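**Student:** sequence? don't have it. structure:
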């Protein structure tokens, strides 16, 4: 189960295993029926089948019955007191079952960048915006003119084309 959870997080959210093993159960957020995973801000939604797997894993985490980990908050507790599982073991096991971690993670982030602006991917997945911008350019993404920020309100002094300054009749277009 632990291996499946780690593999799914790598494949869906383009996270390195070194970061996946450092996730805690506090990074899994239940909001009503929705399950979110805190990788960046805002937390990322988790699809229903993966959410069920993640929640089941939390209730049945390994290495919890040892004297060193009775109250561990790690999503994947390790054998050493207060430490998470190391990334090398799950990496080797995932490679063994046919999931090349580096290639899978690279493909996952590039797919995200084809579907969303680089700045949105950076914030949501906890990447640096320069990294996502560089990867977007390498993949030929089409979000180069996206302006990040609050798009819910107009800039001060901006007037839509074809209207007057304040409540007058529309200005004819040339």
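**Tutor:** Nice, I can see it. Given the structure is predicted, the values throughout are model-derived calculations rather than measurements.

**Student:** Please make it C-alpha for all contacts and neighbour counts, starting now.
**Tutor:** Fine.

**Student:** Contacts only, for residue 110.
**Tutor:** 135-136, 139 (Cα atoms under 8 Å, 6 or more residues apart in numbering).

**Student:** Skipping adjacent residues, who's closest to residue 81 in space?
**Tutor:** residue 68 (4.7 Å; Cα to Cα, 6 or more residues apart in numbering).

**Student:** Pull up the gap between the one you found and residue 77, please.
**Tutor:** From residue 68 over to residue 77 the distance is 10 Å, taken as Cα to Cα, to the nearest Å.

**Student:** Pick out whichever of these two has more residues nearby.
**Tutor:** Using other Cα atoms under 10 Å, the more surrounded residue of residue 68 and residue 77 is residue 77, with 27 against 16.

**Student:** The structure to be compared is supplied as follows:
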């Protein structure tokens, strides 16, 4: 269950494992029917099948029965007191399950950048806007794709300011 949830967080939300292991149970916002995941602002919606998986994971998290972790708030509790699962350990487990994390995360964010403006994606997934803008440009996209119309000419009625105008 832990590997499935971690894999989904990487594949759907392009999150690095170092950030995924730092998520807490409070980052899973269960407000009635919807189950958004707080990665940035606003919280990202979680599709229904994934929401069920996430809620099941919350109810059956591993490493909770040890004397050191009975009240752990980490989404992926580790074996040491008050610490989340190590990202290197989780990466090794996912790689062993044939989930190529680095390639999958890169593909996930590039796919999302084809569908959403870079600043919007940055806010929603907790990335820096310069990072998403750089990745967007690497995928061959430009800002002109976000608004309809001919962006090669000036708008009608627009006159450039002359020096001395205020």
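**Tutor:** Received the coordinates, thanks. This structure is a prediction, so every number in the text was calculated from the model and none was measured.

**Student:** Got a TM-score for the pair?
**Tutor:** Here the superposed chains carry a TM-score of 0.85, computed using TM-score structural alignment, normalised by the length of structure 2; 148 aligned residues with a Cα RMSD of 1.5 Å.

**Student:** these two touch, right, the residue nearest to residue 81 of structure 1 and residue 79?
**Tutor:** Yes: here residue 68 of structure 1 reaches residue 79: they are 7.5 Å apart, a contact under Cα atoms under 8 Å.

**Student:** Now tell me what touches stretch 73-88 of structure 2 from outside.
**Tutor:** Under the contact criterion Cα under 8 Å, 6+ apart, stretch 73-88 of structure 2 has outside partners 2, 17-18, 21-26, 58, 61-64, 66, 68-69, 72.

**Student:** List only buried entries from the residues you listed.
**Tutor:** Neighbour counting over these (16 or more other Cα atoms under 10 Å) leaves 2, 17, 21-25, 58, 61-64, 69, 72 as the buried ones.

**Student:** Tell me how many other residues crowd the residue mapped onto residue 80 of structure 2 from structure 1.
**Tutor:** Using TM-score structural alignment as the criterion, residue 80 of structure 2 maps onto residue 80 of structure 1. For residue 80 of structure 1, the neighbour count with other Cα under 10 Å is 12.

**Student:** what kind of secondary structure is residue 65 of structure 2 in?
**Tutor:** Counting by DSSP: H, G, I helix; E, B strand; the rest coil, the backbone at residue 65 of structure 2 sits in coil.

**Student:** count of neighbours near it?
**Tutor:** 10.

**Student:** residue contacts, the residue nearest to residue 81 of structure 1?
**Tutor:** Contacts for residue 68 of structure 1 (Cα under 8 Å, 6+ apart) come out as 79-82.

**Student:** Quick check: of those, which has the highest neighbour count?
**Tutor:** Among the contacts of residue 68 of structure 1, residue 79 has more neighbours than the rest - 17 neighbours, counting by other Cα under 10 Å.
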